[in-house]
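Q: Quick one, structure for this:
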Amino acid sequence: IYTGGKGTTQNFKRTDYKFFNSEELKQQLNKTEDEAYKYPYVSQFSENTPNGRNLVIILVEALSYAYIDGLSGSDYKVTPFLDELSKKAEVYDNFYAVAQRSNLGVQASLFGIPPLESVGYIGGGLELSRLTKIGNIAQAHGYQTQMLQSSKRDSIRLDSIANYAGFQQYLGRSDIPITRTDYPDPDGAQFGWDYEMLMKTLELANEKTKPFISFSFTGTTHMPYVETPKHLQVYPYGQDTFTDFLNTVRYTDESLKAFFAEASKQDWYENTTFMILADHTLFKTKTPGLESAFHIPLWIYRPGQNIPPKRHKILASQLDILPTAFDLLGFNDEFASVGRSLYRERKPYSIVVKGDLLGAFTNSGSFLIAGDKIISESESVDFIENQAPKYAEQLKLEFQLSQQAVLNNTWVK
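A: The predicted structure follows:
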C-alpha cells in the first residue's frame, strides 16, 4: 500500500527530463524514441563463470575520504585499521557518492540507479518497476543472502528493500543485543552500535552452508553523535560536534578491526571479497565544495586471491558497485546499471546529483548543470567552455534514458 501510494504521488508530480526530442535522440543513438528507452543499460558478462566466492559489502555511514589519514594524508588519527587495510587492498582514490542521502547511496550501490525525477526512490515507490535483484540472482546460483543494519529495522525502509532485492535474512537494531560493557550510554546510540552489528554479520556468515552475499550498513557515525568508549576517544567528548563525529569514526574503525580479526579465523575468509564504502560524505565539512560533498573511499579486499594492493586513480562511483559485484562473483546473468564494472571499460565521468542539479566529476574538473548554465569550481577556461558542455550533454542523455526506461518499466527485461 505504501509503495503504491508513493508511486501514485510521484505520477501527480511528474517532471520528465526532456533534454532531447525524438529527432535528436535518433541522431545521437540511431534509434527511434521507443527503441532508445528499451533497456538502455542492460548488460551481461556472458564470458563469466560463477566462481562460488562470498561477497561482503559494508556500507559505512558518512565516511568521507578526507578523514582517512592513510588515503588523504590528513592527521585526524581516527582510522588506524583502515589505514593499514589501505596497504593491503585495492583502493579507489577517485570514488564518489552519487547523492547526499543514505537511501540514495543504497539505491545506487545495490541497484545501479542514480536519483531520478518522478520515479520515486528505493523504498519509496521505485520498487514498482522491475530492477536487478542481486539477492534473487545469487540464490539462483546457490547462494545464501543476508542484510543487516545497526539502525531500526525500518530505517530508510531497508527492511522492505532487503526483501525486494532478495535477501533471505534481515536484521536491524532490535534483533542485535548489545554485548559490550564499556559504552558510557548503551542506549544513547540513536542509530545503533556498529560493533554489535558487525559481530552479528560474522555470526550469521558462520552459519551459512553455501556461498553467501552479505550487506551491512553501519550507523554509529550518524548524528547526533553518541559518546563512544573512553579508550577510543581521540578528542574530548561534548566540546565540538566535528570532533564528536571523529570519535565515532574511531569507534567504527575499531569495530571493523575486530570484525576482520575474527573473520580471518573463519574457513570462508580467504574465499571472500570484501567491499567497504560509504553511503555519503559528512554534510558539514571544513572545506565546502563539490569534492568534499561527494568524495568517499572504496576498498576492495580479496585476502585469498593473491591480488596485489593498488591505489587506483580511475573515476568511479557507487553506481559501479552492482556491475563490479557481478564481475567479481563471475555472474553471467543480465543486469542493468548506469555504472560499469571497475574491471572493464570506463566512462569518462562519474555522475552526481546535488538537490535538483545534475553533475559529474571528470579527470579535468567537476561541474553541475543549472538550466542552461554550467557551474564549475574549475579555474580552467578550456574545461568550462569546451569540455564540461560536452560531458553535460552526455549526462543529460543518460538521465533522460534512465528516467524513461524506469517509467516505461523497461529498465530490465
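Q: Going by C-alpha atoms from here, please, whenever you check contacts or count neighbours.
A: OK.
Q: Longest helix in this protein, by number of residues?
A: Longest helix of the chain, by residue count under DSSP state H: helix 241-263.
Q: Show me the contact partners of that one.
A: Applying Cα atoms under 8 Å, 6 or more residues apart in numbering, the contact partners of helix 241-263 are 63, 76-82, 194-195, 198-199, 202, 220-223, 225-229, 232-238, 269.
Q: Inside strands: which ones of these?
A: Taking DSSP state E, every one of the contacts of helix 241-263 sits outside strands.
Q: Now, of those, which are buried?
A: Neighbour counting with 16 or more other Cα atoms under 10 Å marks 63, 76-82, 194-195, 198-199, 202, 220-223, 225-229, 232-235, 237, 269 as buried within the contacts of helix 241-263.
Q: so Phe215 makes contact with Gln144?
A: No: in this structure, Phe215 is not within contact of Gln144 by Cα atoms under 8 Å, at 11.7 Å.
Q: How much space separates Phe20 from Phe399?
A: 11 Å (Cα to Cα, to the nearest Å).
Q: Kindly report the same for Glu203.
A: In terms of Cα to Cα, Glu203 sits 41 Å off from Phe399.
Q: Those two: who's more crowded?
A: Counting neighbours by other Cα atoms under 10 Å for Glu203 and for Phe399 shows that Phe399 has the greater number, 23 against 13.
Q: did I read that right, that one in a helix?
A: Yes: using DSSP: H, G, I helix; E, B strand; the rest coil, the assignment for Phe399 is a helix.
Q: what's it in contact with, if anything?
A: The contact partners of Phe399, taken as Cα under 8 Å, 6+ apart, are Tyr17, Leu116.
Q: pretty sure Asn94 is in a strand, no?
A: Yes: assessed by three-state DSSP, Asn94 belongs to a strand.
Q: what sits against it?
A: Listed by Cα under 8 Å, 6+ apart, the contact set of Asn94 reads His295, Pro297, His312, Lys313, Ile314, Leu315, Ala316.
Q: just Arg344 next, same as before
A: Arg344 touches nothing, counting by Cα under 8 Å, 6+ apart.
Q: Can you classify it as helix, strand or coil?
A: Arg344 ends up coil, using three-state DSSP.
Q: Would you quantify the distance from it to Thr201?
A: 30 Å.
Q: what do you get for Leu85?
A: 19 Å.
Q: try Ala162
A: 15 Å.
Q: the more surrounded of Phe215 and Gln144?
A: When Phe215 and Gln144 are compared for neighbours, Gln144 comes out ahead with 23 against 20, by other Cα under 10 Å.
Q: wait, that one sits on Ala138?
A: Yes: if you go by Cα under 8 Å, Gln144 and Ala138 touch, sitting 7.4 Å apart.
Q: Mutual contacts of those two, please.
A: Residues touching both Gln144 and Ala138 comprise Ile213, with contact defined as Cα under 8 Å, 6+ apart.
Q: Are we agreed that Pro303 is in a helix?
A: No: secondary structure assignment (three-state DSSP) places Pro303 in coil, not in a helix.
Q: What is the burial count for the nearest residue in space to it that is not next to it in sequence?
A: Excluding the flanking residues, the one nearest Pro303 by Cα to Cα, 6 or more residues apart in numbering is Glu270, at 5.5 Å. Residues near Glu270, counting by other Cα under 10 Å, number 17.
Q: run this one through as well so I can compare:
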Amino acid sequence: MIRFNNARGCFLGLLLILWLAVNAAVRTVLLVMAHGSLQDSFDWLTVTGIYFRGAVNDLFPYFLLTLPLMLVLLLKKRLWGGRTGRIVASATFWVYACAFLFGAVAEPLFWNEFSSRFNFIAVDYLIYTTEVMRNIAESYPVIPLLAAVAASAAIVSLLALRPFWKRAALPAPRSPRLLAVCFVMTCAAFLYSPLAPQDRVTRELSANGVWSLFSAYRNNELDYREFYRVIDDSRAAALLRENLTEEGTRFVSDDAGEWRREVRASRPEWKPNVIQIVVESLGSDLLGENTPNLNALAGQSLQLTRLMATGTRTVRGIEALTLSLPPTPGSSIVRRPGCEGLFSVGTVFREKGYDTAFIYGGYGYFDNMNAFFAGNGFRIVDRSDIPRENVTFTNAWGVCDEDLFHAALRDADESFRQKRPFYQFVLTTSNHRPFTYPDGKVSIPSGTGRRGAVAYTDYAIGEFLREAASRPWFADTVFVISGDHTSSAAGHTDLPPERYHIPALIYCPGRIAPAEVDTLCSQADIPPTLFDLFGWSYRSGFFGRSALRMKPDEGRAWISTYQILGRLTPDSLTTLAPVEQSGVFGWTFPDRVGSALKGEQAEVLTQRTEADYQSAHDLFKNGRLKENAVLR
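A: Take a look at the predicted model:
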C-alpha cells in the first residue's frame, strides 16, 4: 500500500486539485455563457489557450488563499493526532471546499449580470452589505443555494479525505522541502501578473475570479499621471482650450492654462422649473414595445439621439450630469475625498435663485451619494424622508418608482408654494435586480427580469407626468429624462461604443419644440445644453458643451470603464489604458469598432484624448474644480 509520508503536502495537494477542478468547471460554464461573444474567434486553439492560461492564473491565488493553512501546517509539529485532530482537519477541508464551491456559484451569477469576472462592482458589494444582501436575498434562492453548497462540499470532502486518512503516515512530520516550496510560491503569488490575451472576453474567461476581486480592490482608484501616458502640460492646456472653444463663449483670461469660460446667452432668459429623471440602467436598446410612454414622449421632446453615457455605474452618470466632466480613472469623483464644494449644475441653478434637491427612493449613503449631493449644496430627500404611509412597495434598493415620483411631486408642490423655482435630480431604482415592483401595474409579472422592470418604470413615468400635468407649475417645468448608464456595457472589445448609447429627452410642451439633435454628444453635455435652451449667461467650469451649438463634425463623447478611458468622434474611438497604452480605431455610429488607425491623425486624436482626461484629473486633484475657484 502507498503511504503518504508527507501528509502535509498531500493535504495541500488535495485542496489544490479541488481548486483547479472547480475553476475549470466555472470556466466551462462561463465559456458557454459567453459563446455568443466569441463567435468571431471561436476555435479549439482559443479554447485550449483559455484553459491553459486559466490554470496558470488559478495557481497563484490558491497559495494566497491557503497561506494561513500553510503556516499552521509548517509550524505545528504534530498533526492529525487522535480523533479531534482528524475532525479539525476534515472541518478545515470542508470550509475551504465550501468557499471554493460558493465562488463557483457566485461567478456565473455575477457574469450573467455584468459579463465580467469579479471587478470593482463586486468590491462595492462587499462595502454596502445591507442593500446588497437584501438584493441577493430577493433575487436568488439563497438558503437552498447555501444548503446545496454545504452538502456538496461535505460530499467532496468525504470522497477526497477518506483514502487520505487510510494512507497518511501518522504523525505527519514537517518537511523542509514543503517549507521551501510554500515560501517560494507565496512570494511568487505577491509578484504575480496574470497571463492575459488582448481580447476582452477571452481575457475574462482566462482570469481567476478571486484574483480579479483582489486586483479590483487594489486598483479601485488610479492616479492618471502614474498609470497613463502624460503629455506636456502646455500642450494639454492648449488642446483643452481648442476642445472647449465654441461660438458664444470666451475664456475668462488669455492665460494658456485657463479653461473657465464666460458663456453668453443666444436667446432671451427663461427660468423654468426643472425635474431631471435619471433612470437606472436605461440604455437606448431597451426602448421598444415595453416602453409606450417613453416612445410617445420622444415624439413630443427634444431628443439627443446620439448621446453616450460616460461609464457603467450610476455614480458615473451622476458625475457627468452634475459636474459635466470626463470620467477620470478609478472611482467616480462622487465617491472620492474632496468631492464637496465643487462647481456643479447646482451651482448655476442656485446662482439663478433655484432650490436644488436630490430625490432618491433608497438610502443615499449608498455610493456616498448623500454626502456628495449635500456637500454640493443640494437638499436630500431619500428613503428615510418618505413617510411610511406614503410607501406602497419596497425592495432591496428602496421604494418603487411610483412612490419615488409621488415624493418628487410633494417636494415640487412645496417649492411652488414657497414661490421658488426648483431643480430636482430624481434617481430611480426599479430597473435594477431583483426587478420587483407592485403587482398589477404591467402585464409582465414582478421579479421575472429586466423587461418587466423597464415596463414598470415606463408606466411610473407615464403616471408621474399625467399627475404633474394637473399641477399649477407644470406649464413652466422642463422634464429631462435619461439613463444613468446602459444595462450592460460588456462586449467583444474593452470599450464597445454601442453599449454606451442612452436616450435623452427634454420635454416641455408648448415651450420646447420637438426635434432630433443627431450630433454625437456626452451625458456631460446635458447641463450646458439645458442652460443654452434657457438663455442663461454664466461662468462655466464644465468640460461639456451645448449640443445645440456643436456642429456635427465637432461631436465627441467620453466613454470608460474604471481603467479604460475612451474618446469618440464621429469616425474614431481613441482609448487610453494602464500602463501608458493607447489605441485609435475607426468607428461609425452605432456599429462596432473597426480597424486600428495609425500615423499623424492617430497621434492628434490620442493627444486630444489625453488632454481631456489629464486636465480633468489635474484640475480635480489640485482643487481648481471647487466652486469658489471656478467663480472667482
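Q: Work out the TM-score between the chains.
A: Overlay of the two chains. TM-score (TM-score structural alignment, normalised by the length of structure 1): 0.81; 383 aligned residues with a Cα RMSD of 3.3 Å.
Q: Hmm, the residue nearest to Pro303 of structure 1 is touching Gly304, no?
A: Yes: assessed by Cα under 8 Å, Glu270 of structure 1 is found in contact with Gly304 at 4.0 Å.
Q: Give the helix, strand or coil label for Leu358 of structure 1.
A: State at Leu358 of structure 1, reduced to three classes by three-state DSSP: strand.
Q: Can you get me a residue count around it?
A: Using other Cα under 10 Å, Leu358 of structure 1 is surrounded by 21 other residues.
Q: That one -> structure 2?
A: Aligned against structure 2 by TM-score structural alignment, Leu358 of structure 1 finds its counterpart in Leu565.
Q: do Glu345 of structure 1 as well
A: Using TM-score structural alignment, the partner of Glu345 of structure 1 in structure 2 is Met550.
Q: Equivalent analysis for Phe259 of structure 1, please.
A: That one, Phe259 of structure 1, aligns with Phe464 by TM-score structural alignment.
Q: same question, Lys200 of structure 1
A: Counting by TM-score structural alignment, Lys200 of structure 1 lines up with Ala407 in structure 2.
Q: pretty sure its match is touching Ser384, no?
A: No: if you go by Cα under 8 Å, Ala407 of structure 2 and Ser384 don't touch, sitting 11.6 Å apart.
Q: Show me which of these two is the more surrounded one.
A: Applying other Cα under 10 Å to Ala407 of structure 2 and Ser384 shows that Ala407 carries more neighbours, namely 24 against 14.
Q: what's the mean gap between the helix or strand just after the longest helix of structure 1 and the aligned bit of structure 2?
A: Following helix 241-263 of structure 1 in sequence order, the next helix or strand is strand 272-278 (DSSP states H and E). Its aligned residues in structure 2 lie a mean 1.0 Å from strand 272-278 of structure 1 after superposition (mean Cα distance after the TM-score superposition for structure 1).
Q: contacts for the next helix or strand after strand 272-278 of structure 1?
A: Next in sequence after strand 272-278 of structure 1, counting helices and strands by DSSP H and E, comes helix 290-294. Here helix 290-294 of structure 1 makes contact (Cα under 8 Å, 6+ apart) with 64, 66, 96-100, 280-283, 285, 352, 366.
Q: go on, stretch 204-212 of structure 1?
A: Contact partners of stretch 204-212 of structure 1, identified using Cα under 8 Å, 6+ apart, comprise Gly52, Arg53, Asn54, Leu55, Gly142, Tyr143, Gln144, Thr145, Gln146, Ser214, Gln266.
Q: 10 Å instead, please
A: Stretch 204-212 of structure 1 has contacts (Cα atoms under 10 Å, 6 or more residues apart in numbering) with 51-56, 135, 138-139, 141-148, 169, 198-200, 213-214, 263, 266-268, 271-272.
Q: just the buried members of those?
A: Judged by 16+ other Cα under 10 Å, buried ones among the contacts of stretch 204-212 of structure 1: 52-56, 135, 138-139, 143-148, 198-200, 213-214, 263, 268, 271-272.
Q: The longest helix anywhere in structure 2 - contacts with which helices or strands?
A: In structure 2, with assignment by DSSP H, the single longest helix is helix 82-114. Packing partners of helix 82-114 of structure 2 (3 or more Cα pairs under 10 Å, 6 or more residues apart in numbering; DSSP states H and E): helix 7-33, helix 120-127, helix 142-167, helix 209-218.
Q: list the buried ones in the helix or strand following the last one?
A: In this case it means helix 209-218 of structure 2. Reading on from helix 209-218 of structure 2 to the C-terminus, the next helix or strand found by DSSP H and E is helix 224-227. Going by neighbour count (16+ other Cα under 10 Å), the buried part of helix 224-227 of structure 2 is Tyr224, Phe227.
Q: Residues in contact with the following helix or strand past helix 224-227 of structure 2: which ones?
A: Counting by DSSP H and E, the next helix or strand C-terminal to helix 224-227 of structure 2 is helix 233-244. Defining contact as Cα under 10 Å, 6+ apart, one finds that helix 233-244 of structure 2 is touched by 230-231, 245, 250-251, 255-261, 542-545, 554, 556, 604, 607-616, 618.
Q: hmm, which of the residues you listed are the buried ones?
A: 230, 250-251, 257, 259-261, 542-545, 556, 607-616, 618.
Q: Run through the strands of the stretch 1-150 of structure 1 in chain order.
A: 42-44, 54-60, 90-96, 144-149 (DSSP state E, counting those that start in this stretch).
Q: so can I have CSV of those showing distance to Pro114 of structure 1?
A: Shown next, in CSV, are the strands of the stretch 1-150 of structure 1 (distance: least, Cα to Cα, whole Å):
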stretch, distance to Pro114 of structure 1
strand 42-44, 15
strand 54-60, 17
strand 90-96, 12
strand 144-149, 21
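Q: Can you tell me which of the ones you listed is nearest to Ser155 of structure 1?
A: Closest to Ser155 of structure 1 of those is strand 144-149 (Cα to Cα; 8.6 Å).
Q: Return the list of helices and strands in contact with that closest one.
A: For strand 144-149 of structure 1, the elements it packs on are strand 54-60, helix 134-140, helix 158-165, strand 169-171, helix 194-207, strand 212-217, judged by 3+ Cα pairs under 10 Å, 6+ apart.
Q: re earlier: which residues touch the residue nearest to Pro303 of structure 1?
A: Glu270 of structure 1 neighbours (Cα under 10 Å, 6+ apart): Arg53, Asn54, Ala263, Ser264, Arg302, Pro303, Gly304, Gln305, Asn306.
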